[in-house]
Every structure is written in C-alpha cells, then in structure tokens.
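K.L.:
sequence below, structure please.
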Amino acid sequence: MGIKNFKKQKKSIVLNDLLLNVGSHLGHLTCYWDPKLARFILNRRNKIHLFNIDKSGESLSQALRFISKLSGNVCFVNGNEKFSSISQEAAFRCLQPALTDNWTNGLLINNNLIKTNAIDALFIINGCDDSFIIKESDKLNVPVISINDTDINSHLITYPIFSNDNSLKIQHFVSNLISDVILEKSLYNFAISLKKGG
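P.N.:
A predicted model of the protein is given here:
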C-alpha cells in the first residue's frame, strides 16, 4: 500500500470512529424505512436499522470534498425550531447564510434568495423536515447536501449523508465539520490572495 492510500485509509478509520461515537449508525425503526437504502444498511437490532458506518463515512467524505471545491456560499437550512440554533451557530462561525425560520412553499422559487446571496448549495440538516425545500432546490438546479436517515428518500438529494438525523450530537458534528471545511477553504483563498498581492 502506498503512503497516499495509507493516509487516506487512516483518515477514513478516524472519521468512522467519530461517527460511531456520536451514534451516526442508529437509524429509524425498521417499520419506517426506504427500501432503496438497503445497500447502506448493515443490520437491524431491537427493531432499529443500523447504517453501514463505512458507507456513512464515504457519503460524508464525498459531501465535504464537494463543499471544499465550491466558489460560492453554502446556505445552512433548518426549519425545525428545536434544532435551528445548531444551523445558525455553524453558519455564523464560517460567515455563511442561514435559513432557520418557518416557511411556506415557494420560498426559494418566488424570491431572489439564491442569486442575491451567491448560494452554490444548501446544507439541510434534516431532509425529512425540509422536504419541500429539497424539491424547490431541484427545480432551481441547486445542489443539496443533507443528513439522510433510513426513512428518507434520497433521490433528490445531491450529496446525502447517510446517518441518524435525530441526534443533537450528529447534527452538531456534521454542521461543524462542514463549517470547518468552509473556514479552511476561506483561509486558504485568503492566503493565496495575500501571496499574489505581495
């Protein structure tokens, strides 16, 4: 195994361990599930589906790589009042826009929200709570990153992160990781601009 592959594998192991520690593998009750997600489910225990943590880690890594290559903003979306502060804090930390109020259908389509904020993608913390925003994003060709539990149909989500979506720990963990990637990208771009200016 080459040094590059070794480092990549090591990162995957660390990420998977972190996901396990926050309970990412715990899906919904087996009676509430989308059969299309069968390949992401490893097993079932006590009537609960368990995600394959390797698949969860891969999906999260893909989403983070996508975000790291974006030139515009990522809008943090959370229409659930109970969890809205998580999205607000993560967005504020990396100076990104956030949508955390209750809304009605047509919010994205009937407003210039996407254009005026130079939004390249939406990060939706819970695809089940905000399903109509996902549908509107699809009509506008705006990519969506979303935590995707075993009961959610992921066909309209560009980068689904296969994980438990009800845990505060998960929501904090994923939101902060995305915030970290955006901050790292901003610092890198700032350093490049300084170098060019110098």
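
K.L.:
every contact and neighbour count from this point should use C-alpha atoms.
P.N.:
Will do.

K.L.:
counting by contacts, list what the longest helix anywhere in the chain packs against.
P.N.:
For the chain, the helix with the greatest residue count under DSSP state H is helix 168-197. When contacts are defined as 3 or more Cα pairs under 8 Å, 6 or more residues apart in numbering; DSSP states H and E, helix 168-197 packs onto helix 53-68, helix 84-93.

K.L.:
now residue 133: how far from residue 107?
P.N.:
8 Å (Cα to Cα, to the nearest Å).

K.L.:
equivalent analysis for residue 9, please.
P.N.:
Residue 9 sits at a distance of 42 Å from residue 107 (criterion: Cα to Cα).

K.L.:
tabulate the helices and strands packed on helix 168-197 (CSV), appending mean neighbour count and distance to residue 162.
P.N.:
As requested, the helices and strands packed on helix 168-197 are exported to CSV (neighbours: other Cα atoms under 10 Å; distance: least, Cα to Cα, whole Å):
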stretch, mean neighbour count, distance to residue 162
helix 53-68, 19, 5
helix 84-93, 19, 18
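
K.L.:
in a markdown table: these, plus distance to residue 167.
P.N.:
Compiled in a markdown table, the helices and strands packed on helix 168-197 are given as follows (distance: least, Cα to Cα, whole Å):
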| stretch | distance to residue 167 |
| --- | --- |
| helix 53-68 | 15 |
| helix 84-93 | 12 |
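
K.L.:
among those helices, which is nearest residue 20?
P.N.:
Within the helices and strands packed on helix 168-197, the stretch nearest residue 20 is helix 53-68; the backing value is 7.2 Å (Cα to Cα).

K.L.:
after the closest one, which helix or strand is next?
P.N.:
Following the chain from helix 53-68 toward its C-terminal end, the next helix or strand by DSSP states H and E is strand 73-77.

K.L.:
let's see this one next to it:
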Amino acid sequence: MSNLSVKEMISAGVHFGHQSKYWNPKMRPYIFTTYNKLHIINLDKSVEHFKLAISYIEKLSKNNAKILFVGTKRAARDIISEHAKNAGMPYVNNRWLGGMLTNFDTVKKSIQKLEGLKKHLEASKILDNMSKKETLTIKKQITKLEKNLDGIKDLEKLPDALFVIDTRYEKIAIQEANKLNIPVIAVVDSNNSFDGVDFMIPGNDDSMSSIKLFVSEVSKTIKSNKTSVTSAKTENQSPQGKKSLKKKQVIEVSSKSEKKDAVSKKTEND
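P.N.:
As a prediction, the model looks like this:
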C-alpha cells in the first residue's frame, strides 16, 4: 500500500489551505491552526484519510475497475492527463460536459462520431477526394470533440469510481456520480465541501506540487495492482455500481479515542 508521510506532504505544500475568511466550516475538524490568516490543514488527518482512500483504490484496482480521474482546473489539467494515461485510466481534464455520466449513451454516440470523423479524414487522404474546405471543417470538428472526449474515448461503460481534484470546481461531476451511486474519492481543500464525497482527503487542491503528489500516488497504486491482477488472471468481477465496497470515510473526530474507534470500525468493515 502507498503510504504518504507527513514529511512528504509538507514538502509538497499539502498543508496550505485558503485564507481563513474563505473557509468552509465543515472542514473545521481537519484544520490544525491559522497562520498569517491562512488555514493550515492537519496533515495527520490527511495521512489518515489518504490511507483509507488508497486502500479502497487498491480494492477497486484488484477487481480491474475503471477509475475516472477528474481535474479541469488549469493547475490540474496536465497532471491529470499524464498520470491517468500512465495508469491506463480514463480522465476528464478540459471541461466536464453536463450529462457525461447521467447521459452516458449520448456521450458514447459523440465518441463514435469522433472515431467516424477520424476514419473519414484518413480515407479522404488516401483517396484524395475531399476539398480543402471540407477537410478543414472536419479537422475543426475533430479538435473540438477531442478536447472534451479524448480522455474517455476508450470508456465503454460507466466508471466504477471518480477521483476528483477540487470538489467545488467539479461539483457537477460529483452530483452526477451521486445520482448513479458511483463512489467519489476527492482531495478537499479548506474552502470546499466534502458533501457527496465518500473518501475525502483533506489537502491543498491548488498547488501543482500537492496535486501531483496525490495524483501520482493514486496512479502508481492503480498501475501496480492492475499488473498483478492481469498476470494472475483474477476471476473477480468489476464492482461497478456496487456499494458493497463503498464505505463512508468522511470521519469527523475530535478526540484520539473516537479516532481509534472510527479506524477500527473501518477495519472490521473491510
């Protein structure tokens, strides 16, 4: 299991939250202190919640599940695409199209249209039977569709879970996942809400170094567990749509004893 340390999180700036005046009161249990009007996130809680999230991701990966990486803000785009591709996972890093999950059949038709346009363009190059104007029009259509669909072009069914950077920025994605009973794993900053999130990780969702730390670790975990599963040819079915693995891991505790109880209950459930 991937175990990020407090030291690694400090180096990546995970502890830096937002200005205290912009905070979300629901994040109170995860804030360590305020320094120069800036909230400092409690990294002990971040480590605790990351372990819970990564444990769940391992279970999904061992069942060959598809985890959709979602991060469309500028700081996350390149990181999301790079590490999702590395793990062989689908991703959305440009814009979340309304209905991407709840109207998935229509999205699949758009993907089919994209593939059709590409084939048509390639055929026209060979046959040399298309005008420059027609070629330009098709290229523009392909570019537009690729911008929003390239990361999910190989997604044949709804994902088994979402891994999200910035819950406020991706609130529509989370709402759609909730409607379809798809588990959500997310990095949640001090100014954001974890409503609708099943496995929250308190942390800086603005810094590229912080985003990269979490996304790269999730990617490595998926890749390592997928490899072992493929070689073993597991007979386990994908857990898509099932809540049996899904446990509410937003643990709000105020004392060490409560924390121990919460963790022990999680262990028993697993």
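
K.L.:
that older thread, between residue 133 and residue 107 of the first structure, who's got more neighbours?
P.N.:
Neighbours around residue 133 of the first structure and residue 107, counted as other Cα atoms under 10 Å, are more numerous at residue 133. The numbers are 23 against 13.

K.L.:
mind checking which helix or strand that one is in?
P.N.:
Element membership for residue 133 of the first structure (DSSP H and E) is helix 131-139.

K.L.:
could you pull out the strands in the second structure for me?
P.N.:
Assigned strands in the second structure, in chain order: 16-19, 31-35, 38-41, 67-70, 91-92, 161-165, 184-188, 199-202 (criterion: DSSP state E).

K.L.:
give me whichever of those is most buried.
P.N.:
Comparing those by mean neighbour count (mean count of other Cα atoms under 10 Å), strand 199-202 ranks first with a mean of 29.

K.L.:
what range in the second structure matches the helix holding residue 133 of the first structure?
P.N.:
Alignment of helix 131-139 of the first structure against the second structure: residues 171-179, by TM-score structural alignment.

K.L.:
residues of the matching stretch that come out buried?
P.N.:
Under the neighbour-count criterion of 16 or more other Cα atoms under 10 Å, stretch 171-179 of the second structure has 171-178 buried.

K.L.:
got the contact list for that stretch?
P.N.:
The list of residues contacting stretch 171-179 of the second structure from outside it, by Cα atoms under 8 Å, 6 or more residues apart in numbering, reads 96, 98-102, 162, 167, 183-184, 196-197.

K.L.:
swap in 10 Å and give it another go.
P.N.:
Judged by Cα atoms under 10 Å, 6 or more residues apart in numbering, the contacts made with stretch 171-179 of the second structure from elsewhere in the structure are 70, 92, 96-103, 158-164, 167-168, 180-186, 193, 195-198.

K.L.:
follow-up on the earlier one: tilt between the longest helix of the first structure and strand 73-77?
P.N.:
For the pair helix 168-197 of the first structure and strand 73-77, the angle between their directions (axes from the mean of the first three to the mean of the last three Cα atoms, to 10 degrees) equals 160 degrees.

K.L.:
residues of helix 168-197 of the first structure that come out buried?
P.N.:
Taking 16+ other Cα under 10 Å as the neighbour-count basis, helix 168-197 of the first structure is seen to contain the buried residues 169-176, 178-183, 185-186.

K.L.:
how far away is residue 57 of the first structure from residue 64 of the first structure?
P.N.:
Distance from residue 57 of the first structure to residue 64 of the first structure, counting by Cα to Cα: 11 Å.

K.L.:
cool, residue 31 of the first structure as well?
P.N.:
With the distance defined as Cα to Cα, residue 31 of the first structure ends up 31 Å from residue 64 of the first structure.

K.L.:
try residue 15 of the first structure
P.N.:
Spatial separation of residue 15 of the first structure from residue 64 of the first structure under the definition Cα to Cα is 12 Å.

K.L.:
shared neighbours of those two, anything?
P.N.:
Between them, residue 15 of the first structure and residue 64 share these contacting residues under Cα under 10 Å, 6+ apart: residue 58.

K.L.:
residue contacts, the alignment partner in the first structure of residue 229 of the second structure?
P.N.:
Per TM-score structural alignment, the equivalent position to residue 229 of the second structure in the first structure is residue 189. Remark: with contacts taken as Cα under 10 Å, 6+ apart, residue 189 of the first structure is in contact with 183, 195.
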